[in-house]
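Colleague: predicted structure and sequence below. I'll ask about it afterward.
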Amino acid sequence: MVDSPEELAKTLDGVGYLADDGIATAAFLALRMQRPLFCEGEPGTGKTSLAVALSQALELPLIRLQCHEGIDAAQALYEWDFPRQLLHLRALEAGSETLDVDAAEQSLYTERFLLARPLLRALTAAPCVLLVDEIDRADDEFEAFLLQLLDENAVTIPEFGEVRAEQPPLVILTSNRTREVHDALKRRCLYHWLEHPGLAREVAILRKRLPGVGEGLATQVATAVHRLRELELLKPPGVAEALDWAQALRALNREELDAETAARTLGAVLKYTEDMDRVRAKLDALLA
């Protein structure tokens, strides 16, 4: 769909995502090589937003699997619609005096009773963008479960058989590195580490995503956020928090960021009371 990383970056820019050379190249290679892209980095660096932007820019449906502790195949891949299977079996029993047990059992495990979850929907709906978000929150067994899909763009359902994508989905996996993901999964993917954007790029992101924010206010917010990231905070702010802060200031009709307004709006950019207390004591220096 695109012929170069530069063209992909321009296409992403059209939907409001400003990709640097590294991100554009990694995403382009994932497209061209039909390989999953494993994006790792601190929270708020734009990993999830990249998948959303790719789906918009390439005009592909986005299918998202949000990982969490204890996630299993029934939540991620498929499960059988047991109530409908039971009704179907009762209908067969009522309509036949001599029920063929083997045929009845076989009729229960068809596509009619298969409830597709995100992974299965991605294989059958391809081309699409499949976002496996925060894979580091899942456990080792779930990582192992993903390997066939990442290797072959296919999954095996014991009662049903193999389901294979006619066209591979563009798979984006994200991790906040709360734990190390196993090498077996990483080997099947292209890898890219996302950093927080530089000051100039963050100002550009704010201006792009929030057209009503002037350059002066965007520069003040981006500079303050960069200084916050240098402090020892429990949760340093990401790009999403910078956007929230700038939007909060505009909602208050502020054209510049002063210490009083910053103190009143810290809840838009910081999420722990300990961080807010630490920053309030340093606001004057932070905004100097």
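Modeller: Perfect, I can see it now.
Colleague: okay, CA-based contacts and neighbour counts for the rest of this
Modeller: Will do.
Colleague: show me where the stretch 51-200 of the chain has strands.
Modeller: Along the stretch 51-200 of the chain, the stretches classed as strands by DSSP state E, counting those that start in this stretch are 62-66, 78-80, 114-116, 129-133, 154-157, 161-164, 170-175, 190-194.
Colleague: what packs against the fifth one?
Modeller: Other elements packing on strand 154-157 under the criterion 3 or more C-alpha pairs under 8 Å, 6 or more residues apart in numbering; DSSP states H and E are helix 140-152, strand 161-164.
Colleague: tell me which of those sits nearest to Ala116.
Modeller: Ala116 lies closest to strand 161-164 among the helices and strands packed on strand 154-157, at 11.3 Å (C-alpha to C-alpha).
Colleague: burial measure for Phe28, as a count.
Modeller: Look at Phe28: counted by other C-alpha atoms under 10 Å, it has 22 neighbours.
Colleague: quick check: next helix or strand after the helix or strand containing it?
Modeller: Element membership for Phe28 (DSSP states H and E) is helix 21-33. The helix or strand immediately downstream of helix 21-33 is strand 37-41, counting by DSSP H and E.
Colleague: what's the angle from that next one to strand 129-133?
Modeller: Strand 37-41 and strand 129-133 are oriented at 40 degrees to each other (axes from the mean of the first three to the mean of the last three C-alpha atoms, to 10 degrees).
Colleague: against Arg207, how distant is Glu6?
Modeller: Distance of Glu6 to Arg207, given as C-alpha to C-alpha, to the nearest Å: 21 Å.
Colleague: quick one, which of these two is more surrounded?
Modeller: In terms of neighbours (other C-alpha under 10 Å), Arg207 is the more surrounded of Glu6 and Arg207; the figures are 20 against 16.
Colleague: want to compare, so here's the second one:
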Amino acid sequence: MNPIDILNKFIIQELDGDVFLLLDYDLKRLKNNAVLGCPNRRFDPDDTNLMRAVYCIVFGDVWTNLSLENSGDGKLRGDTINSSATFFSYPWNDKFTPKWEPSIELTEKIKNFQHTFHTIGNMMVLPDKRIDGWSINKHRGCHDEWHDYEDRFLSALYKVLTNKSDFDEDLMELVQQNDEDFAPFYGEEGWRNFINGNILNDYVDADFLPVVKSKGYTWWRGGYVNKQRYFAEANRYIDDSTRVIHNRGKRMIEILKERLCY
């Protein structure tokens, strides 16, 4: 099936024909789906067959080489924009709660976010050709300053794509490894196209300069930490990420609605 047929079938069978229900659909529900999940590969919500079809429809005119055949590891791959594990660890291996002892209110808020961050508005495309097994996705997540925070990563990517003097050399090498896919996005105009095309406008100002809001906190943070500031950042991060995810998801659904003729 082609991407449009995949989406139409899913919307009819799973969403009772209402494409707007996709906004809050938890992609983890596809874990055991032999067709729309990740058959014969490790399950990852951002790389499910359903999301591959969504990427092709929504971003097919942004990434010129994007297709179902050219999706996945080592190709053009889905990436989760806002992480939960960096700040709050994994719900199935919760190391955040015993270390930080959050309030009941924050615990419930984290639980809700761990659903929200697995919805379509939190998923984007990144080129995935690798150097010694190291991808842009992995570099972004393991970098000592970025820690998988999208605002910090985009600030670094902006410097690479616009050739600022203080760009991250390792990220530059990975971008060059994926030069064919990044080719339309070099320079200030290319950067604007990257932001607009991938619906990442909530991460830049009116001049398309990246805005870094996150403090880069991690659940394993050591040394002295003021808990009041730490929990304030936890609440800000969830609130801001949730707003971005919902805004972006609505725009993606509007594109789907138009291209699926709903």
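Modeller: Ah, there it is. On a predicted model such as this, the values are computed, not experimentally measured, just so you know.
Colleague: got a TM-score for the pair?
Modeller: Here the TM-score for the pair of chains, by TM-score structural alignment, normalised by the length of structure 2, is 0.24; 100 aligned residues with a C-alpha RMSD of 5.8 Å.
Colleague: one step back: between the strands of the stretch 51-200 of structure 1, which one is closest to Gln247 of structure 1.
Modeller: Taking those one by one with C-alpha to C-alpha, strand 190-194 is closest: 23.9 Å.
Colleague: who are the packing partners of that closest one?
Modeller: Helices and strands touching strand 190-194 of structure 1, by 3+ C-alpha pairs under 8 Å, 6+ apart, are helix 21-33, strand 37-41.
Colleague: deepest in the core, which of the ones you listed is it.
Modeller: Among those, strand 37-41 has the highest mean neighbour count (mean count of other C-alpha atoms under 10 Å), at a mean of 23.
Colleague: please identify the buried residues of the longest helix along structure 2?
Modeller: Determined from DSSP state H, the single longest helix within structure 2 is helix 227-259. Of the residues in helix 227-259 of structure 2, 230, 233-234, 237-238, 241-242, 244-250, 252-256 count as buried by neighbour count, 16 or more other C-alpha atoms under 10 Å.
Colleague: which helices and strands sit right next to that helix?
Modeller: Judged by 3+ C-alpha pairs under 8 Å, 6+ apart, helix 227-259 of structure 2 is in contact with helix 49-59, helix 104-116.
Colleague: want to throw the ones you listed into a markdown table with distance to Gly187 of structure 2 and mean neighbour count?
Modeller: Putting these into a markdown table (distance: least, C-alpha to C-alpha, whole Å; neighbours: other C-alpha atoms under 10 Å) gives the following:
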| stretch | distance to Gly187 of structure 2 | mean neighbour count |
| --- | --- | --- |
| helix 49-59 | 20 | 23 |
| helix 104-116 | 33 | 15 |
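Colleague: make a markdown table out of these and add distance to Thr86 of structure 2.
Modeller: Shown next, in a markdown table, are these (distance: least, C-alpha to C-alpha, whole Å):
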| stretch | distance to Thr86 of structure 2 |
| --- | --- |
| helix 49-59 | 23 |
| helix 104-116 | 12 |
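Colleague: nearest to Leu161 of structure 2, out of those?
Modeller: Nearest of those to Leu161 of structure 2, taken as C-alpha to C-alpha: helix 49-59 at 19.3 Å.
Colleague: now do the closest one and helix 227-259, the angle between them.
Modeller: On the basis of the same axes, to 10 degrees, helix 49-59 of structure 2 is oriented at 70 degrees to helix 227-259.
Colleague: how about the following helix or strand past helix 49-59 of structure 2: buried residues?
Modeller: Using DSSP H and E, the next helix or strand after helix 49-59 of structure 2 towards the C-terminus is strand 76-80. Residues of strand 76-80 of structure 2 classed as buried by neighbour count (16+ other C-alpha under 10 Å): Leu76, Arg77, Gly78, Asp79, Thr80.
Colleague: was I right about the third one contacting Val125?
Modeller: It refers to Gly78 of structure 2. Yes: between Gly78 of structure 2 and Val125 there is a contact at 4.6 Å, judged by C-alpha atoms under 8 Å.
Colleague: tell me, how many neighbours does Arg164 of structure 1 end up with?
Modeller: Neighbour count for Arg164 of structure 1, taken as other C-alpha under 10 Å: 16.
Colleague: now do the contacts for it.
Modeller: Leu123, Thr124, Glu152, Asn153, Ala154, Val155 (C-alpha atoms under 8 Å, 6 or more residues apart in numbering).
Colleague: for Ala242 of structure 1, which of the strands of the stretch 51-200 of structure 1 is the nearest?
Modeller: strand 190-194 (16.6 Å).
Colleague: do you know which of the helices and strands packed on strand 154-157 of structure 1 lies nearest Asp133 of structure 1?
Modeller: The nearest among those, by C-alpha to C-alpha, is helix 140-152 at 12.5 Å.
Colleague: ok now do Ala222 of structure 1, which residues does it touch?
Modeller: For Ala222 of structure 1, the contacting residues are Leu199, Glu202, Val203, Ala242, by C-alpha under 8 Å, 6+ apart.
Colleague: since that was my last question, I'll sign off now.
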